[in-house]
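Undergrad: Sequence plus predicted model, see below.
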Amino acid sequence: MTNEEILAEFKASEALLEGHFILSSGLRSSRYLQCARVLMNPARAARLAEALAASIPENIRNQINAVIAPAMGGVIIGHEMGRALGVDAMFVERPTGTFELRRGFRITPGAKILMVEDVVTTGLSSREAMIAIKAAGGEVIAAASLVDRSNGSADLGVPFFPLIRLDVPSYAPDALPPELAAIPAIKPGSRAEPAAA
């Protein structure tokens, strides 16, 4: 898929939003990607996952034993990547604030894992998920995401394959450009809450 085709999928599902958004990192942005919307259509999710799987070099694809994604945002794309790659898909979650495998999921010691996210902004949750995967006995050999919006700054310590890079500036709350400061801020997504500008 081309970048234009990928963006068309986001726009068709109303997943690419414009306004003043508070990201989960606390930074502010004028654009927000609600990946849950683009993935709510199973056929679209499958197309995007197949394109993402195809973007991973064959020598890495052939080593992957399982896909693990951080909950909640990564669960759907992780499942679809497991399907696209023909391997099991699991997820880590934070019942007490730290990622861990639960629900009877187990990793064969030394298994080669692809860690999959929906969106990578700072890479913090990806790195935390990778720590949990290692603690459970897996070896993360690569990471993938639908979107890299880190502006190239996310270092995950393994080869990283985003389907698309969306370089949208993000700002500290006290360093907003005037046009963004003039718009009320909202916190979209799974951790949405009313927010003040």
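TA: Good, I have the coordinates. Just so we're clear, the structure is a prediction, and the values are computed from it rather than from any experiment.
Undergrad: Going by C-alpha atoms from here, please, whenever you check contacts or count neighbours.
TA: Noted.
Undergrad: List the buried residues of stretch 89-103.
TA: Ala89, Met90, Phe91, Val92, Glu93, Phe99, Glu100, Leu101 (16 or more other CA atoms under 10 Å).
Undergrad: what helix or strand does the third one sit in?
TA: In this case it means Phe91. strand 88-93 (DSSP states H and E).
Undergrad: quick one: that strand to chain centroid distance?
TA: The chain centroid and the centroid of strand 88-93 are separated by 13 Å, computed with CA atoms, centre = their mean, to the nearest Å.
Undergrad: Included below, for side-by-side comparison, is a second structure:
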Amino acid sequence: MIIDILKNSKALLEGHFLLSSGMHSNRYCQCAKVLEDPKEAEKVLENVATQLKDIEFDVVVGPAMGGILVAYELARQLQKTCIFTERQDGKMTLKRGFELKKGEKVIISEDVVTTGKSFKETEEVIKSYGAEVVAVACIVDRSNGIIHERPLYSAIKLNVDNYDSDNCPLCKKGIPYIKPGSRDIK
């Protein structure tokens, strides 16, 4: 069902993509296409909310951009508070008057998890407030099992090929890539 929603919303793309992590891939999940429809967002994240219902936590924190709407929808379904981190001068931070209290339990939300870079940056911000990350939640887990530090709950797991830029077969074939993500890559 989730894969059908991703396909029908045109969130699951095929081609050559430069990911926010700097890796290349033959598939890209543009979850914003699913999240633009509140009813589809509710359906996709209902499964994740069900997985989280027995976890004790206080707040959902979503890294900008992809995690913001996911945080909102999970918090709405689970009747929790949500806030988001964003980059300022290239560094993830809490702005807009958002705060965390020492000892608060946090779930980090993402649209897609590949390398975990955004949630790890967000986790550092959370720890700086003395709060504790208890889990990560996302729509699409395409990490291929490389994320082990925290429990990871997802609506769907996709096995997608990821390539280092130096060893990308799509680059070797001369296929140009597109960069659909929001993070600037240095």
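TA: Sure thing, it's come through. No experiment lies behind these values; they were computed from the predicted model shown.
Undergrad: Looking at the buried residues of stretch 89-103 of structure 1, which one is closest to Leu114 of structure 1?
TA: Closest approach to Leu114 of structure 1 among the buried residues of stretch 89-103 of structure 1 (CA to CA): Ala89, at 9.5 Å.
Undergrad: Residue in structure 2 paired with the closest one?
TA: Here Ala89 of structure 1 is matched to Cys82 in structure 2, going by TM-score structural alignment.
Undergrad: Next: Ala172 of structure 1.
TA: Matched to structure 2 by TM-score structural alignment, Ala172 of structure 1 sits across from Asp164.
Undergrad: Now do the contacts for its match.
TA: Shown in contact with Asp164 of structure 2 (CA atoms under 8 Å, 6 or more residues apart in numbering): Gly22, Met23, His24.
Undergrad: The last one: neighbouring residues, count only.
TA: By that I understand His24 of structure 2. Counted with other CA atoms under 10 Å, residues neighbouring His24 of structure 2 total 26.
Undergrad: What is the longest helix of structure 1 by residue count?
TA: helix 42-55 (DSSP state H).
Undergrad: What range does that one cover in structure 2?
TA: Alignment note (TM-score structural alignment): helix 42-55 of structure 1 is matched to residues 38-51 of structure 2.
Undergrad: just the strands in structure 1 please.
TA: 16-22, 28-33, 66-70, 88-93, 100-101, 112-120, 139-148, 160-165, 170-171 (DSSP state E).
Undergrad: average offset between the first one and structure 2?
TA: To tie it back to what came earlier, the one meant is strand 16-22 of structure 1. Comparing strand 16-22 of structure 1 with its match in structure 2 after superposition yields a mean distance of 0.7 Å (mean CA distance after the TM-score superposition for structure 1).
Undergrad: do the fifth one as well
TA: Its matched residues in structure 2 lie on average 1.3 Å from strand 100-101 of structure 1 after superposition (mean CA distance after the TM-score superposition for structure 1).
Undergrad: before we move on, back to that, what's the offset of the match of helix 42-55 of structure 1 from the middle of its chain?
TA: With CA atoms, centre = their mean, you get 14 Å for stretch 38-51 of structure 2.
Undergrad: residues near Glu117 of structure 1, how many?
TA: Neighbours around Glu117 of structure 1, by other CA under 10 Å: 28.
Undergrad: ah, wrong one, I meant Ala129 of structure 1
TA: Count around Ala129 of structure 1 with other CA under 10 Å applied: 28.
Undergrad: re earlier: any buried residues in the match of helix 42-55 of structure 1, and which?
TA: With burial defined by 16+ other CA under 10 Å, the residues of stretch 38-51 of structure 2 counted as buried are Glu40, Ala41, Glu42, Val44, Leu45, Glu46, Asn47, Val48, Ala49.
Undergrad: Surely Ser141 of structure 1 touches Val116?
TA: If you look again at residue 141 of structure 1, you'll see it is Ile, not Ser. No: applying CA atoms under 8 Å, one finds Ile141 of structure 1 not in contact with Val116, separated by 11.4 Å.
Undergrad: which one of the two has more residues nearby?
TA: Val116 (32 against 19).
Undergrad: Trace that one over to structure 2, please.
TA: Checking TM-score structural alignment: Val116 of structure 1 goes with Ser109.
Undergrad: dump the residue contacts of that match.
TA: Applying CA under 8 Å, 6+ apart, one finds that Ser109 of structure 2 lies in contact with Val60, Val61, Gly62, Pro63, Gly67, Ile68, Val70, Ala71, Phe119, Val136, Ala137, Cys138.
Undergrad: May I see these organised as CSV, with distance to Phe98 of structure 2 added?
TA: Output for the contacts of Ser109 of structure 2, formatted as CSV (distance: CA to CA, whole Å):
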residue, distance to Phe98 of structure 2
Val60, 12
Val61, 10
Gly62, 12
Pro63, 13
Gly67, 15
Ile68, 13
Val70, 17
Ala71, 14
Phe119, 17
Val136, 19
Ala137, 20
Cys138, 22
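Undergrad: Map Asp4 of structure 2 across to structure 1 for me.
TA: In structure 1, Asp4 of structure 2 lines up with Ala8, judged by TM-score structural alignment.
Undergrad: How many residues are close by its match?
TA: Ala8 of structure 1: 14 neighbours (other CA under 10 Å).
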